[in-house]
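Undergrad: Next comes the sequence, and after it the predicted model I'd like to discuss.
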Amino acid sequence: MSAASEGGRGGAWARVLAPLLMGVLALGAWEMAVRHFGVPAYILPGPVDIARTLAADGGSLAASLMVTLRITLLALLIAVVSGVALSVLFSGSRWVEMTFLPYAVMLQVTPVVSIAPLIIIWVDNVQAALLVCAWIVAFFPIVSNTTIGLNSTDRNLLDLYRLLGASRWQTLVHLRLPAALPFFLAGLRVSGGLALIGAIVAEFVAGTGGASSGLAYRILEAGYQLQIPRMFAALALISLSGVAIFLALSLVSHLLLRRWHESALPGER
């Protein structure tokens, strides 16, 4: 086994163990501080109380988590399809980009919490309204990054494709889209977390209860009932879900880029 491969494996283990060790130390310090100062659980529960709540109410919280994740992943999928399609239009026509990109920017910079009530009023179906809110938040990073990637294609390679008589479709499929893939994947990792945030914010605004409610409603419900450990348990599930989404998208990015792109090749830092 070469020294480079051993170093790569050591670096991979370090990336896993370092944050895990830091997390364990932080949770231990949190638990010790809560016990030492006698902080009541209705103000700040310790990790042990939160873990007990997760064990006791894990079924209902997991069901609500599935509702939130379904909206998040569906919104991300729609954002990918619509964002890539719009980026292709932008890269194909400068006039189209100049005309419509400012409106995409306006959509992004408008806080979703301010327009979510209007969307929920305009859209009769609550789940569809939540989906629209999550899509709005996740949409722009994919459009922005993919458009930059498509416009950053090597001009010399574009000239070569023209000399070879390639059509615009062949140039797009075989040159521009592969060149934009690293940019798209970077935007996708950002949009994954934003879609989750958009779904949670929309659920807060909608305040829908019942069996089909998401984790945001469980947080509101626990707050009204002063079940603070349950609130922290729901927050922990949201955080872990966001981390899981980011790690999954990072893995997809690594698998797609590891053989040819500099950002995914092993190297020293």
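TA: Perfect, thanks for sending it.
Undergrad: hey, let's count contacts and neighbours off CA atoms from now on
TA: OK.
Undergrad: Now for the residue nearest to V123 when sequence neighbours are not counted, how many residues are close by?
TA: Of all residues not flanking V123 in the chain, A129 sits nearest, at 5.6 Å (Cα to Cα, 6 or more residues apart in numbering). A129 has 23 neighbouring residues, counting by other Cα atoms under 10 Å.
Undergrad: cool, the one 3 residues further on as well?
TA: As a burial measure, V132 scores 23 neighbours (other Cα under 10 Å).
Undergrad: pretty sure it contacts L74?
TA: No - V132 lies out of contact with L74 (Cα atoms under 8 Å); the separation is 10.1 Å.
Undergrad: Show the contacting residues for I119.
TA: I119 sits next to A129, V132, C133 when contact means Cα atoms under 8 Å, 6 or more residues apart in numbering.
Undergrad: let me redo that: G92
TA: Here G92 is in contact with no residue (Cα under 8 Å, 6+ apart).
Undergrad: And the helices in the chain, which stretches?
TA: Ranges of helices in the chain, per DSSP state H, are 3-37, 47-92, 94-109, 112-122, 126-151, 155-163, 168-171, 177-206, 215-224, 228-257.
Undergrad: now the third one and helix 126-151, what's the angle there?
TA: I take that to be helix 94-109. Per axes from the mean of the first three to the mean of the last three Cα atoms, to 10 degrees, the angle that helix 94-109 makes with helix 126-151 is 130 degrees.
Undergrad: and the angle from helix 94-109 to helix 112-122?
TA: Here helix 94-109 runs at an angle of 100 degrees relative to helix 112-122 (the same axes, to 10 degrees).
Undergrad: Comparison target below:
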Amino acid sequence: MTRLAGRLAPLLFAALVLYGWETLVRVKGLPPYILPAPSAIAASLWTDRAILAISLYVTLKITFAALLTSAVAGLGLAVLFRQSRWIERSLYPYAVILQVTPIVAIAPLILIYVEDPFMVMLVCATIVAFFPVLSNAMLGLRSVDPGLEDLFRLQGASRWQRLWLLQLPSALPYYLGGLRIAGGLALIGAVVAEFVSSTTAGGATGLAWRIIEAGQRLNVPRMFAALTLIALAGIAIFGLLTFASRLILRRWHDSERSEDKEES
């Protein structure tokens, strides 16, 4: 019963917020170009479903491509840093620089050197999502039990055997945690990149461009509809990555096994 109530609480809160929002718009008589009611946003989601669905596909394509690129590059670079302290000291500061530099400052430079619009979006979104994967993977690779490290050395395990059989499994929970963060950041990076570059990906337009277009036409309900799809996409990505993480870790890692015990 407690578990069910915990899952229903966010839905009930959202229903109360939407009801209050709808009531406020109707009582105040606010026009849609000032503040559309939730019913008007829902109507826009239905009537504009064709163009919004295409834009959602474009945004998600960039997001998942950036997430995959970040997942591979972040883990690969973390493994490389783990093998050589000198390489880490030489390259890690540049990863930090990319993380702390606003993407809105980098995007115009990327537009100069990258001609393909899709690659522009992909590079921008990857830069935003890359660092959490790298930092979490590095933390996981450094969090190996020293006793197990000594045991592997005593057994004559090679460096690659220690990496494959000990360090990577130990880093997996941290790596999956970094992916959960990177999923939302990849979506943010894809949206921000399209706002900044004001270009289309391969002739198609993402949700950010739909927001710009709707704002120019004062079609505020469509703006809110596109924002709603972005928010729902972010929730879905986080939920999907969380589910995948639990599915991978629940049989052997204490973090997920303890959560299962608490819920039961």
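TA: Happy to help now that I have it. None of the values given here were measured: they were computed from a predicted structure.
Undergrad: Can you pull the TM-score for these?
TA: In this superposition the chains share a TM-score of 0.95, using TM-score structural alignment, normalised by the length of the second structure; 260 aligned residues with a Cα RMSD of 1.4 Å.
Undergrad: For the residue nearest to V123 of the first structure, what is the corresponding residue in the second structure?
TA: Mapped onto the second structure by TM-score structural alignment, A129 of the first structure lines up with V120.
Undergrad: Looks like that match contacts L111 (just checking).
TA: Yes - in this structure V120 of the second structure lies within contact range of L111 using Cα under 8 Å: 6.4 Å.
Undergrad: post-alignment, stretch 57-75 of the first structure versus the second structure, mean distance?
TA: When the second structure is superposed, stretch 57-75 of the first structure averages 0.5 Å from its matched positions, counting by mean Cα distance after the TM-score superposition for the first structure.
Undergrad: In the second structure, what stretch matches that stretch?
TA: Against the second structure, stretch 57-75 of the first structure falls on residues 48-66 (TM-score structural alignment).
Undergrad: Show me which positions of that stretch end up buried.
TA: Neighbour-count burial for stretch 48-66 of the second structure, counted by 16 or more other Cα atoms under 10 Å, picks out 52-53, 55-66.
Undergrad: what's the closest of these to N219 of the second structure?
TA: L52 (13.5 Å; Cα to Cα).
Undergrad: roughly how far apart are that closest one and A208 of the second structure?
TA: Plainly put, L52 of the second structure is 11 Å away from A208 of the second structure if you go by Cα to Cα, to the nearest Å.
Undergrad: Tell me how many other residues surround Q161 of the second structure.
TA: Q161 of the second structure has 12 nearby residues by other Cα under 10 Å.
Undergrad: which residue in the first structure lines up with it?
TA: Aligned partner of Q161 of the second structure by TM-score structural alignment: Q170.
Undergrad: same question, A182 of the second structure
TA: Mapped onto the first structure by TM-score structural alignment, A182 of the second structure lines up with S191.
Undergrad: wait, what's in contact with the residue lying closest to its match once chain neighbours are set aside?
TA: The spatially closest residue to S191 of the first structure, leaving aside those adjacent along the chain, is A138, at 4.5 Å (Cα to Cα, 6+ apart). Contacts for A138 of the first structure (Cα under 8 Å, 6+ apart) come out as A75, L76, A79, V190, S191, G192, L194, A195, G198.
Undergrad: related to what we said a few turns ago, I figured the residue nearest to V123 of the first structure hits I120, correct?
TA: Yes - assessed by Cα under 8 Å, A129 of the first structure is found in contact with I120 at 5.3 Å.
Undergrad: Could you find the counterpart of G20 of the second structure in the first structure?
TA: Checking TM-score structural alignment: G20 of the second structure goes with A29.
Undergrad: Tell me how many other residues surround its match.
TA: A29 of the first structure - counted by other Cα under 10 Å - has 14 other residues nearby.
Undergrad: now do the one 10 residues further on
TA: Summarising burial for V39 of the first structure: neighbours were counted as other Cα under 10 Å, giving 13.
Undergrad: Aligned counterpart of it in the second structure, please.
TA: V39 of the first structure maps onto L30 in the second structure, with residues paired by TM-score structural alignment.
Undergrad: distance of that match from E22 of the second structure?
TA: 10 Å.
Undergrad: again, but for I230 of the second structure
TA: Separation of I230 of the second structure from E22 of the second structure (Cα to Cα) stands at 21 Å.
Undergrad: returning to what we had before: among the helices of the first structure, which comes closest to P266 of the first structure?
TA: helix 3-37 (6.7 Å).
Undergrad: and the closest one, what does it pack onto?
TA: helix 47-92 (3 or more Cα pairs under 8 Å, 6 or more residues apart in numbering; DSSP states H and E).
Undergrad: just to revisit the earlier point, so what corresponds to the residue nearest to S191 of the first structure in the second structure?
TA: Per TM-score structural alignment, A138 of the first structure is aligned with A129.
Undergrad: A206 of the first structure now?
TA: Alignment note (TM-score structural alignment): A206 of the first structure maps to S197 of the second structure.
Undergrad: List the contacts of its match.
TA: Neighbour list for S197 of the second structure: A107, P108, L111 [criterion: Cα under 8 Å, 6+ apart].
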